[in-house]
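**Q** sequence? don't have it. structure:
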């Protein structure tokens, strides 16, 4: 059961990057502009929630409960979808409530999401059945959605990306947070395309591979090749080096679209370095999935005092 037709995403283009340095090296880079899907439910968040929320509606759920941090793209996406579909949304937020809410959490509240803060130690228990039962007793009956919207139901929505790519690619790059987007892409990827996931988090080597494999076990996955990049996190989740901040700040001047420093900036920066150091064969065709998340720029600026652009 798909989401009601009253909530439809925008069609998004496949855009070729015009970059002299890339062309010198005989490399074509195209960007799947999923950041344009929806102002709040952008990129992979729309795709991962599509069939999850449809399942909740089919089960007559009226309250959706999910998990995320203070700058979570997923929390905001679910808040916006729930508001549009007249559902109650509850966000279980990692960490104690700050004196001032992040821009993301403020936006969640504006969409009517109820925020429930838990300690970081309790948050680590979010997947444990006992903790979930305790949570439901406190919050009331609801449909639980995992952090990031990542579950077996998320994979088909992500897999639909391949139907929108009208040309073959040698490589496809995506940001990785919980592994759901990469797993969805791998599940039906053509064998000739190597998938590369760039982790935005630190310290998940080995564990993220297991998480992706576990998700793939629930699908009839293709025999495509995939790998994870663990050393492009720039300090960890929601952190960035000065080099990354500079790259993200300068990017829209040349390419006329924004990157965020939490996810997509790390993907493009890593790929850019690879191309300039001639790590691709001549005539390679590369697609990068822009997973959205631009709403997080404001919170990043607020937290770190940076001045990254939030609009063109």
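**A** Arrived safely. Since we're looking at a predicted model, the values are computed, not measured.
**Q** drop to CA atoms for contacts and neighbour counts, all remaining ones
**A** Noted.
**Q** What about the residue nearest to residue 268 when sequence neighbours are not counted, how many residues nearby?
**A** Using CA to CA, 6 or more residues apart in numbering and skipping the chain neighbours, the partner closest in space to residue 268 is residue 288 (7.9 Å). Using other CA atoms under 10 Å, residue 288 has 23 neighbouring residues.
**Q** In three-state terms, label residue 288 for me.
**A** Judged by DSSP: H, G, I helix; E, B strand; the rest coil, the three-state class of residue 288 is strand.
**Q** Contacts only, for it.
**A** Shown in contact with residue 288 (CA atoms under 8 Å, 6 or more residues apart in numbering): 29, 30, 31, 32, 172, 173, 174, 268.
**Q** which residues in the stretch 101-250 of the chain form strands?
**A** 114-118, 143-144, 171-176, 194-199, 225-229 (DSSP state E, counting those that start in this stretch).
**Q** could I get these as a markdown table with distance to residue 211?
**A** Converted to a markdown table, the strands of the stretch 101-250 of the chain look like this (distance: least, CA to CA, whole Å):
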| stretch | distance to residue 211 |
| --- | --- |
| strand 114-118 | 24 |
| strand 143-144 | 19 |
| strand 171-176 | 11 |
| strand 194-199 | 13 |
| strand 225-229 | 12 |
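**Q** Make JSON lines out of those strands and add mean neighbour count and distance to residue 69.
**A** Shown next, in JSON lines, are those (neighbours: other CA atoms under 10 Å; distance: least, CA to CA, whole Å):
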{"stretch": "strand 114-118", "mean neighbour count": "18", "distance to residue 69": "10"}
{"stretch": "strand 143-144", "mean neighbour count": "20", "distance to residue 69": "16"}
{"stretch": "strand 171-176", "mean neighbour count": "24", "distance to residue 69": "16"}
{"stretch": "strand 194-199", "mean neighbour count": "24", "distance to residue 69": "17"}
{"stretch": "strand 225-229", "mean neighbour count": "17", "distance to residue 69": "23"}
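**Q** if we can go back for a sec, now render the contacts of residue 288 as CSV, adding distance to residue 20.
**A** Output for the contacts of residue 288, formatted as CSV (distance: CA to CA, whole Å):
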residue, distance to residue 20
29, 11
30, 14
31, 16
32, 20
172, 21
173, 20
174, 23
268, 16
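**Q** Looking at these, which is nearest residue 52?
**A** Nearest to residue 52, judged by CA to CA, of those is residue 174 at 21.0 Å.
**Q** thought that closest one was touching residue 290?
**A** Yes - at 7.3 Å, residue 174 counts as touching residue 290 under the criterion of CA atoms under 8 Å.
**Q** And the helices in this structure, which stretches?
**A** Along the chain, counting by DSSP state H, helices occupy 20-24, 43-58, 73-84, 103-110, 120-123, 129-139, 154-159, 161-164, 180-187, 207-216, 242-255, 264-276, 296-304.
**Q** let's bring in a second model and compare:
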């Protein structure tokens, strides 16, 4: 295996959103553009992968296998990293591989990832020895990276996101918002923001699974001795039907956003976060003077 772990990552810029509703409520809304850090490896996924890739290289693995759905940003980014660093990648995809492939899976395949589908019943057993032994018999030995790349190494990598959150003095402080699919990124961010009492972290679940991601975030926070984490909350109200699902309200918001902003969104993650964020703004959730930082986690294809 060859390749250099250190990709040329561009420090993410912060863009301000200017809309009448924000002025009316004396709110500031900025966007942390993780979608702009690298042409192939974008968003929060690099922060989740970096420490895993270092571990893989240190252990001498030449092949990485991971799991994901048909629209998994993790699968897409893993394929891009594998291409750049010359690591063989295998993506085990939930459900059928419908032709033509969607843009996520098409990109992964173009980067050299071997795609293999399994049915949903088998997918639910993805960490059982029976399935893993079957996969090793088929593909040879591999380093197993969990679905979404979510493990302690990933969470530790996401702690670095706290460095991009500006310090705010005075009241009411600031709020950091991000979409949540596994809770690992949010868990790492909360850990990285320890002792930052002026910050509140809001995660917008993209899953139709009330309470699940809040429990996952809590699990990652409590996995280490995280003293004085900031206030945090996972909001389950804006999944719009579940993962990769949509509805008329989300579609209307996406049209509104496209007409009023030059920052591109997608409907699986970032679209739902901004949809929920603006619903909260309209409801008066945020006190006047709050500075909101929305993390754009990528996922644009």
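**A** Looks like it came in fine. Note that the structure is predicted; figures quoted are calculated from it, not measured.
**Q** what's the TM-score for these two chains?
**A** For this chain pair, the superposition-based TM-score is 0.92 by TM-score structural alignment, normalised by the length of the second structure; 292 aligned residues with a CA RMSD of 1.7 Å.
**Q** how about the strands of the stretch 101-250 of the first structure, which one is nearest residue 217 of the first structure?
**A** Using CA to CA, the strands of the stretch 101-250 of the first structure put strand 225-229 closest to residue 217 of the first structure, at 14.9 Å.
**Q** ok now do residue 93 of the second structure, which residues does it touch?
**A** Here residue 93 of the second structure is in contact with 67, 68, 69, 70, 115, 116, 117, 118 (criterion: CA under 8 Å, 6+ apart).
**Q** From residue 280 of the second structure, how far out is it?
**A** 35 Å (CA to CA, to the nearest Å).
**Q** What count of nearby residues applies to the residue nearest to residue 296 of the first structure when sequence neighbours are not counted?
**A** Excluding the flanking residues, the one nearest residue 296 of the first structure by CA to CA, 6+ apart is residue 71, at 6.1 Å. Residue crowding around residue 71 of the first structure was assessed by other CA under 10 Å; the count is 23.
**Q** got a list of what residue 71 of the first structure touches?
**A** Contact analysis of residue 71 of the first structure by CA under 8 Å, 6+ apart lists 102, 103, 104, 105, 296, 299.
**Q** If you rank those by neighbours, which is first?
**A** Highest neighbour count within the contacts of residue 71 of the first structure: residue 105, with 25 neighbours (other CA under 10 Å).
**Q** Map that residue onto the second structure.
**A** Under the alignment (TM-score structural alignment), residue 105 of the first structure maps onto residue 105 of the second structure.
**Q** now do residue 304 of the first structure
**A** By TM-score structural alignment, residue 304 of the first structure lines up with nothing in the second structure.
**Q** do the same with residue 230 of the first structure
**A** When the second structure is aligned by TM-score structural alignment, residue 230 of the first structure is paired with residue 236.
**Q** hang on, that match packs against residue 212?
**A** No - using CA under 8 Å, residue 236 of the second structure is not in contact with residue 212; the gap is 9.2 Å.
**Q** which ones are touching the closest residue to residue 105 of the first structure other than its chain neighbours?
**A** Closest residue to residue 105 of the first structure apart from its sequence neighbours, by CA to CA, 6+ apart: residue 70 at 6.2 Å. Applying CA under 8 Å, 6+ apart to residue 70 of the first structure gives the contacts 93, 94, 101, 102, 104, 105.
**Q** just residue 35 of the first structure next, same as before
**A** Residue 35 of the first structure touches 42, 43, 290, 291, 292, 293, 294, counting by CA under 8 Å, 6+ apart.
**Q** Name the stretch among the helices of the first structure that sits most buried.
**A** helix 180-187 (a mean of 28; mean count of other CA atoms under 10 Å).
**Q** Who are the packing partners of it?
**A** helix 43-58, helix 154-159, strand 171-176, strand 194-199, helix 207-216 (3 or more CA pairs under 8 Å, 6 or more residues apart in numbering; DSSP states H and E).
**Q** can you redo these as a markdown table with distance to residue 75 of the first structure?
**A** Output for those, formatted as a markdown table (distance: least, CA to CA, whole Å):
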| stretch | distance to residue 75 of the first structure |
| --- | --- |
| helix 43-58 | 9 |
| helix 154-159 | 15 |
| strand 171-176 | 17 |
| strand 194-199 | 20 |
| helix 207-216 | 21 |
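**Q** what range in the first structure matches stretch 84-95 of the second structure?
**A** The aligned range for stretch 84-95 of the second structure is 84-95, by TM-score structural alignment.
**Q** And the matching stretch, what's buried?
**A** 87, 88, 89, 90, 91, 92, 93, 94, 95 (16 or more other CA atoms under 10 Å).
**Q** which one in the second structure is aligned with residue 261 of the first structure?
**A** Under the alignment (TM-score structural alignment), residue 261 of the first structure pairs with residue 267 in the second structure.
**Q** How many residues are close by its match?
**A** Count around residue 267 of the second structure with other CA under 10 Å applied: 22.
**Q** show me what contacts it?
**A** Residue 267 of the second structure is in contact with 244, 246, 250, 254, counting by CA under 8 Å, 6+ apart.
**Q** residues contacting the closest residue to residue 154 of the second structure other than its chain neighbours?
**A** Distances taken as CA to CA, 6+ apart place residue 48 nearest to residue 154 of the second structure, at 3.9 Å, with adjacent residues excluded. Contacts for residue 48 of the second structure were tallied using CA under 8 Å, 6+ apart; they are 149, 150, 153, 154, 155, 156, 157, 158, 185.
**Q** ok so, going back, quick check: the match of residue 261 of the first structure vs residue 254 of the second structure, distance?
**A** Using CA to CA, we find residue 267 of the second structure at a distance of 8 Å from residue 254 of the second structure.
**Q** now swap in residue 81 of the second structure and tell me
**A** From residue 81 of the second structure across to residue 254 of the second structure, the span is 30 Å (CA to CA).
**Q** ditto for residue 61 of the second structure
**A** Taking CA to CA, one finds residue 61 of the second structure at 42 Å from residue 254 of the second structure.
**Q** Fine by me, thanks again.
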